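Chemist: Dropping the sequence and predicted coords here.
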Amino acid sequence: MEIIAETDRADVVIIGGGPAGLSAALSLGRARRRVVVVDGGRPRNAPAPHMHGVLGHDGLPPLELLEKGRREVVGYGVRIVPGTATLARVVDGGVEIDTTAGTLRARRLVVATGLADELPDNPGLREQWGRGAVVCPYCDGWEHRDDVIGVIATSPESVRQAQLLRQWSDRVVYFPNAIGEPDPEAADALVRRGIRIEHGTVAAVQIVEDEVTGVEVDGHTVPVDVIFTGPTLRPNDALLRSLGATSSDGPNGSWVDIDADGRTSVPGVWAVGNVVDLRANVSVSLGLGALIAGAVNADLVLADIAAAPAVQ
């Protein structure tokens, strides 16, 4: 496989060109580091027409934010390589990364590959994902204030989502879907706050003229204006695991371990954003990208000091 820039090893290669990766690239580029971003061009929030709660960019299409970000980082000398990473190795005090565009060599690696949403297998749900079917109350609750909000359960924890959404509307319908049946105490709490419980198995999400109009359950349709649900979150961490990064199991599955600065257990390798933190929305990812970039640059400074020749 061709080696990209064989004679000019990058300071940092960043895998992933979403908000976290580009934010890290911006800070590192401004720090005059040689940075390469490998971008597969498949951001998690691509289906969403707008993003919300991002200061200064509320309502901006998420793809427009990334377009602006790419222009900014390129202006500081950051190189963007279209493609995906397939394998990485720790070699010679740095990292070598095989990508679909060739092989990159770097002193440090930042993985910002995000996660994938695995949705319940209900017809209509995937077709509306990011528009009429969403997950985050803080991202989309305001836009559906006072609407009829349907919550399709994916686990008993979905009761919390229904209770949270009651903050935005007094017309919340909870669909346990034989998966998230509330215990008696939780059911009582739902009813006391006026949240309607529709028992039965969800068959499909009803769509009329590309808008959600209802949920089909046990042979009848319950009218709703929007669906909130909780997908299974699968971090895109195969690259980190292939490097031998340690991980920990929790209530939301297995996630690669990082310290407060985003450092993994693999020397010279950091991770940031949804690949290691399911809570990292756009705003959080932007901040964490800048934070991790500072930690990576500080580590490189220490390496530069150690490599500096002694004064004769």
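Modeler: Looks like it came in fine.
Chemist: Going by C-alpha atoms from here, please, whenever you check contacts or count neighbours.
Modeler: Fine.
Chemist: Tell me if I'm right that V215 and T201 touch.
Modeler: No: look at V215 against T201 with Cα atoms under 8 Å: they stay out of range, at 10.2 Å.
Chemist: Among those two, which residue is more densely surrounded?
Modeler: Neighbours of V215 and T201, each counted by other Cα atoms under 10 Å, are more numerous for V215; the result is 27 against 16.
Chemist: Next one for the comparison:
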Amino acid sequence: MGERYDVVVVGGGAAGLSGALALGRARRSVLVVDGGEPRNAPAAEMHNYLGRDGTPPGELLAAGRAEVVGYGGEVVSGEVVSAAREGDGFTVSLADGRTVAARRLLVTTGLVDDLPDVPGLREQWGHGVLHCPYCHGWEVRDQAIGILATSPMSMHQALMWRQWSADVTLFVHGQAEPTDEEWEQLAARGVSVVVGEVTAVESDGDRLTGVRLASGQVVARDALVVAPTFTARSAVLESLGLPVEPVEAMGTVVGHAVPSTPVGSTDVPGVWVAGNVTDLMAQVIGAAAAGLKAGAGINGELIMEETRLAVAARRAASSAEIQVGAPAGAGAR
């Protein structure tokens, strides 16, 4: 931890480990600092990762850490609380007082899913309470699915989840009722609508069983879909002067993220990002791909920096040789 690394990666999820792997294979010194709080920890499996569909998230991370270490990288547990510019690099501060120096930073701290305040909902998150049909739709196919309206996007969710089941119910839950056009669309697709506030999510042990309304009625459901607010874990980036910005989808603000270029560079030179901290909608395979792109971009940037320094050193050496070899009293050209 006392060394100066080419790159410190803040966050050891799919994006961070993928970036570290690319950098390790490029013979860079890399340190990954991981807080141990992966976003997808509640999920039993991850999906749509070609060749690893159905793999438990923890298993993928364990394999990734082993690969990074195999190429000479280091992975340590810890929480990075801030980072600061120091000379031509950065000093990274951990919560336990440790510090480490880096020439470049790759921040892959992910996001937090802020869920509606409905009793029983958080306890079922990642099991009976879901948000992404591409992540979980197949697992609840043909089951009784509820959509908890939390924004205008809930109408879109209801129509989307209808692809996986013919038994879909939209719970309006205090949101604006569907427009005439939306009522027609829902009716045409066979989606039921329940107007009224949802007061609790009912479950039997680990299994979700229904949705309780303010009237006391319980509507039996096997799964409930919600749209969380996605909030980037941005404290480290904000300490470097990179604020979060609102992200919209279909005209609705769905969360906040740190903007970046397509390859992951930011407005602060030397600071790169990848994964959900900058792309709220990225699934695991997309986050891993973004980490690879950022890692390659960082390596390319370091190569150009080292080339500039080598050219400057060569010119200085040539100038010194000329000075040494010049006749007494002669000026060097």
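Modeler: That came through, no problem. Nothing here was measured: the structure is a model prediction, and the numbers come from that model.
Chemist: And the TM-score between them?
Modeler: Overall, the chain-to-chain superposition scores 0.95 on the TM-score scale (TM-score structural alignment, normalised by the length of the first structure); 307 aligned residues with a Cα RMSD of 1.3 Å.
Chemist: which residues does the aligned residue in the first structure for S151 of the second structure contact?
Modeler: Under the alignment by TM-score structural alignment, S151 of the second structure pairs with S155 in the first structure. By Cα atoms under 8 Å, 6 or more residues apart in numbering, the contact list for S155 of the first structure reads 179-181.
Chemist: Look at S155 of the first structure and tell me its secondary structure.
Modeler: Classification of S155 of the first structure using DSSP: H, G, I helix; E, B strand; the rest coil returns coil.
Chemist: for the contacts of S155 of the first structure, which one is nearest A293 of the first structure?
Modeler: Ranked by distance to A293 of the first structure (Cα to Cα), those are led by G180 at 40.2 Å.
Chemist: what does G89 of the second structure align to in the first structure?
Modeler: Match for G89 of the second structure (TM-score structural alignment): G94.
Chemist: Burial check on the residue lying closest to that match once chain neighbours are set aside, number of neighbours?
Modeler: Taking Cα to Cα, 6 or more residues apart in numbering as the measure, G94 of the first structure lies nearest to R107, with 4.2 Å between them; neighbours along the chain are not counted. Applying the criterion other Cα under 10 Å, we find 21 residues in the vicinity of R107 of the first structure.
Chemist: Now check R107 of the first structure against the second structure: what is it aligned to?
Modeler: For R107 of the first structure, the aligned position in the second structure is R103, judged by TM-score structural alignment.
Chemist: on that earlier part again, which residues touch the match of G89 of the second structure?
Modeler: Contacts of G94 of the first structure were listed using Cα under 8 Å, 6+ apart, and they are 105-108, 268.
Chemist: Kindly indicate whether the most centrally placed residue in the first structure is helix, strand or coil.
Modeler: With distances taken as Cα atoms, centre = their mean, N274 lies nearest the centre of the first structure, 3.6 Å away. Remark: N274 of the first structure carries the secondary structure label helix [criterion: three-state DSSP].
Chemist: For A282 of the second structure, see how far away whatever residue of the second structure lines up with it is.
Modeler: In the second structure, the position corresponding to N274 of the first structure is occupied by N276, as judged by TM-score structural alignment. From N276 of the second structure over to A282 of the second structure the distance is 6 Å, taken as Cα to Cα, to the nearest Å.
Chemist: ok, which stretches of the stretch 51-200 of the second structure are helices?
Modeler: Taking DSSP state H, counting those that start in this stretch as the criterion, the stretch 51-200 of the second structure carries its helices at 57-70, 133-136, 154-161, 180-189.
Chemist: hang on, isn't A289 of the second structure packed against L17?
Modeler: No: under the criterion of Cα under 8 Å, A289 of the second structure lies out of contact with L17, with a separation of 10.6 Å.
Chemist: These two: which is more packed in?
Modeler: Taking neighbours as other Cα under 10 Å, A289 of the second structure and L17 compare with L17 leading, 32 against 19.
Chemist: what residue of the first structure matches up with the more buried one?
Modeler: By TM-score structural alignment, L17 of the second structure lines up with L22 in the first structure.
Chemist: same deal with S260 of the second structure?
Modeler: With TM-score structural alignment as the criterion, the equivalent of S260 of the second structure in the first structure is I258.
Chemist: about what we covered before: can you pull the contacts of the match of N274 of the first structure?
Modeler: 108-111, 232, 257, 282, 287.
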